[in-house]
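Novice: Need a 3D model of the sequence below.
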Amino acid sequence: MSITAINTRNQFRGSIVGINRGEIVSEIEIETAAGIVGAIVTSSSIDSLRLRVGDDALAIFKATEVLVAKLG
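Specialist: The predicted model follows:
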C-alpha cells in the first residue's frame, strides 16, 4: 500500500537512519533534506509497518501549537 494523496503540507521525505527500540515505545530517526527528524512511535507500529533502517519514509506533522522565538 502506498499513499497517493494527503492533505497536509507539513511533511518531509527521507530515509530511516536509526531505530532505538523499546518494549512499548521506540524512537525513529529520519534523515531529510532539512536535517534529522525524530519521532516517538509505538513499537507495535514499527512491527506492523515493518520499518527498518534504510527504508524510505515520510515524516508527517500535525501541530496543535507552534512557538516562535526571536533570534538576536
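
Novice: Only C-alpha atoms from now on, for both contacts and neighbour counts.
Specialist: Fine.

Novice: Tell me where this protein has helices.
Specialist: Taking DSSP state H, the helices of the chain run over residues 43-49.

Novice: So Trp38 sits against Ser26, correct?
Specialist: Small correction: residue 38 is Gly, not Trp. No: between Gly38 and Ser26 there is no contact under Cα atoms under 8 Å: 10.4 Å.

Novice: and this one, so I can compare the two:
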Amino acid sequence: MAITAINVRNQFKGRVKAIHSGPVVSEVEVETPAGIVSSVITTRSVQDLALGVGSEVVALVKATEVSLAKL
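Specialist: Next up, the predicted model:
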C-alpha cells in the first residue's frame, strides 16, 4: 500500500538523528531543515518501520493545540 494523499499539512522531511529506545516506547529525533523534531512512538513501530540512524522519514504533525509562553 502506498500513500497517495494525506490531510496533514505540517510535514517535515528529514533523517533520523538518534533513537532512544525503551522497552515499550522510544524517542526518535529527526533532523529537518526547520530543526530537530522529536517523536515518541512505540518501540515496536521503530522495529516495524526498520528505523535507524540515517533513515529518511517524514515527520507529520497534526495538533489541536499549540501553546506559547512569553520569555
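
Novice: Please state their TM-score.
Specialist: The TM-score (TM-score structural alignment, normalised by the length of structure 2) is 0.88; 71 aligned residues with a Cα RMSD of 1.5 Å.

Novice: Glu31 of structure 1 against Val37, yeah?
Specialist: Yes: between Glu31 of structure 1 and Val37 there is a contact under Cα under 8 Å: 6.4 Å.

Novice: all strands for structure 2, in order.
Specialist: In structure 2, the segments counted as strands under DSSP state E are 10-21, 25-32, 35-42, 56-61.

Novice: Can I get those in JSON lines including distance to Lys70 of structure 2 and mean neighbour count?
Specialist: JSON lines is the format used below for the strands of structure 2 (distance: least, Cα to Cα, whole Å; neighbours: other Cα atoms under 10 Å):
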{"stretch": "strand 10-21", "distance to Lys70 of structure 2": "23", "mean neighbour count": "16"}
{"stretch": "strand 25-32", "distance to Lys70 of structure 2": "25", "mean neighbour count": "20"}
{"stretch": "strand 35-42", "distance to Lys70 of structure 2": "21", "mean neighbour count": "15"}
{"stretch": "strand 56-61", "distance to Lys70 of structure 2": "23", "mean neighbour count": "15"}
